[in-house]
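Q: I would like to see how this sequence folds:
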Amino acid sequence: MVDRSELGAFLRAQRARLQPSDVGLLPAGGRRRTPGLRREEVAELSGVSSTWYTWLEQGRPIVASVQVIDALARALRLDPDRHRHLRTLAGLPVPQVETAAADVAPRLQRLVDNASPSPAAVYDRHFDFVVWNKPYVRVRHDPATLPDDRRNLMWTMFTDAEYRARMVRWTSAAQAVLGQFRTSVGQRPDDPRFTELVAALIDASPEFRTWWPNYLVRDVNPEAVEVDHPAAGRLSLELYQLRPVEFPDLLLVLQAPATPDDRRRVQGLLR
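A: Predicted coordinates:
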């Protein structure tokens, strides 16, 4: 439910922090009774009527479209955080975050390295690998061996024979990941990276080609997986999927050894 009073209070606070010169307006004659922009100035900058904007600040039950709320965000010079908050207060979808993975990779690398001995990796919205740690390489596989455009969880899951052979229940795991991938593709159907990946996977994997038309949509449902490792034997790993608050479009998947014995054997692979 939209809290109209909170929305109005937020708009008033953002209006009060700006001066006419901040938004390219010439100072009006006379002394201002209140700090910041006037309501009519915000309305003019946003392309809405002064009466309508006044009602919005007063918390009246009026509907504000995405286009109008975004125009208000531009008029009030809101930064991305304030813009998202304004959308939330108005009961509208929050603008999607676009993290430049290369820029944050060093920080994320430190994060996954400190997760040792648990295998851990971070993926972007396309399920492309961003960073991974040494336990991931020793227990699962090394993404660095793949070409840049194929360094992708879906590509690994459906085309890497060794990766597949190590998974005790490959079919259920592959369908679970496919379900999450299908959900992500549905949110960005025109994304060229998704389009290219889906075409390549249809061509390369009979299972993907068969399952893709079935729309195996699935929410996150982490569970334990078992891996038959050639050196350490069968390992049981508990999966955790986490999204960093500051990078909500990235996904951290941590695979914690399920028992002390699993942990000891994973540690043995790191020596």
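Q: going forward, measure contacts and count neighbours with C-alpha atoms only.
A: OK.
Q: name the SS class of residue 115, please.
A: Look at residue 115: counting by DSSP: H, G, I helix; E, B strand; the rest coil, its state is coil.
Q: to compare with the earlier structure, here is another sequence to fold:
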Amino acid sequence: MSDQRRAELATFLRSRRERLTPEEVGLPRGRRRRTPGLRREEVSQLAAIGTTWYTWLEQGRDIQVSAEVLDAIARTLRLDQSEREHLFGLAGSIDPSPAAGYLPITAAIREHLDQLTPLPACVQSGRYDILAYNEPFSRLMCDLDAIPPEDRNVIWLGFTNDEWKSRMISVEQVQRLMAAKFRASMTEHLGDPSWKALLSRLQAASPEFCEYWDRHDVLRAGSQMKTYRHPQYGLLQLTSTSLWLEPGPARPRMVTFTPDNEETREKLKLLAGSPLVTV
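A: All right, here's what the predicted structure looks like:
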């Protein structure tokens, strides 16, 4: 980075830090707080990076910073998408968030998802980010509208979201398979900052993921029979089928869930017309 860009980055980080209060991030205010907003050490603690390293960034020092560190800082400072783009642009780095890595979902794809009702369906990236979904899919798993876009990821939700996990039968087995699929899929993306950032988040947030990840099991994605437990309609037996939307190693795919029996088919019709139920 040039001196001018480093200075702009330092000023931008300082301004975003100073607008946050300790209460907003779950920290006590304390008695002697002269600094407006958060302290540097508080940001570094929440982002799980070194205080000296973060201080150097705010001082405009000539240091190299990874996309994973920038992602952690952006989450800690609660930057919106425009602010994230500005941060990564100043740092000359690639934003690993799913919103930055994929083209917008077209109106035609969204209409196709809606036309599949009452079948649950979604569009996933190669990294298992949920890029779009219809109402039955959200009703089947959890209220995705209430989840930040950066957290709408099948692997992340399967290890960290209690409501999502409550819908799965044999949670431990499903999580083990998830970790194996993620490792197999990551083979083609070992240097991709978005994959590395998601891996780091999972390892920091879930001991269960770390356990299964360390087994080095691999499993390729494909059509599967799945059973879900819905709080209102009980067990639903479904088969997931993936249709790839475009060529490429990280190509998005449409995942559709079809009923395995008439009982599940009738339940899906009720599910599609019912209000959202959370646990």
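Q: just the strands in the second structure please.
A: Applying DSSP state E to the second structure gives strands spanning 121-124, 130-133, 224-230, 234-244, 253-259.
Q: for residue 46 of the second structure, find the nearest of these.
A: For residue 46 of the second structure, the closest of the strands of the second structure is strand 130-133, at 26.0 Å, according to CA to CA.
Q: elements contacting the longest helix seen in the first structure?
A: For the first structure, the helix reaching the highest residue count under DSSP state H is reported as helix 170-187. Under the contact criterion of 3 or more CA pairs under 8 Å, 6 or more residues apart in numbering; DSSP states H and E, helix 170-187 of the first structure touches helix 153-159.
Q: give me the mean distance between the helix it packs on and the second structure.
A: Compared with the second structure after fitting, helix 153-159 of the first structure deviates on average by 0.7 Å (mean CA distance after the TM-score superposition for the first structure).
Q: which part of the second structure lines up with that helix?
A: Mapped onto the second structure using TM-score structural alignment, helix 153-159 of the first structure covers residues 154-160.
Q: returning to that earlier point: what span of the second structure lines up against the longest helix of the first structure?
A: With TM-score structural alignment applied, helix 170-187 of the first structure matches the range 171-188 in the second structure.
Q: now that stretch: buried residues?
A: Buried residues in stretch 171-188 of the second structure, counted by 16 or more other CA atoms under 10 Å: 174-186.
Q: can I get these in CSV with distance to residue 239 of the second structure?
A: Formatted as CSV, those follow (distance: CA to CA, whole Å):
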residue, distance to residue 239 of the second structure
174, 15
175, 18
176, 19
177, 16
178, 16
179, 20
180, 19
181, 17
182, 20
183, 23
184, 21
185, 21
186, 24
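Q: those residues: which two are farthest apart?
A: Maximum pairwise distance among those (CA to CA): 18.2 Å, between 174 and 186.
Q: got the end-to-end distance for stretch 91-103 of the second structure?
A: Start to finish, the residues bounding stretch 91-103 of the second structure are 22 Å apart (CA to CA, to the nearest Å).
Q: meant to ask about stretch 183-198 of the second structure, not that
A: Using CA to CA, the two ends of stretch 183-198 of the second structure sit 12 Å apart.
Q: now stretch 167-174 of the second structure
A: Using CA to CA, the end-to-end distance of stretch 167-174 of the second structure comes to 11 Å.
Q: can you pull out the helices in the stretch 51-200 of the first structure?
A: Ranges of helices within the stretch 51-200 of the first structure are 66-75, 80-89, 101-113, 134-139, 153-159, 161-166, 170-187, 192-204, based on DSSP state H, counting those that start in this stretch.
Q: the inter-axis angle of the last one versus helix 170-187?
A: This means helix 192-204 of the first structure. Interaxial angle, helix 192-204 of the first structure versus helix 170-187 (axes from the mean of the first three to the mean of the last three CA atoms, to 10 degrees): 140 degrees.
Q: with the second structure overlaid, how far apart is helix 192-204 of the first structure on average?
A: Mean deviation for helix 192-204 of the first structure: 0.9 Å (mean CA distance after the TM-score superposition for the first structure).
Q: what helices or strands is that helix leaning on?
A: On a contact count with 3+ CA pairs under 8 Å, 6+ apart, helix 192-204 of the first structure meets helix 153-159, helix 206-211.
Q: nearest to residue 129 of the first structure, out of the ones you listed?
A: From these, taking CA to CA, the stretch that ends up closest is helix 153-159, at 6.8 Å.
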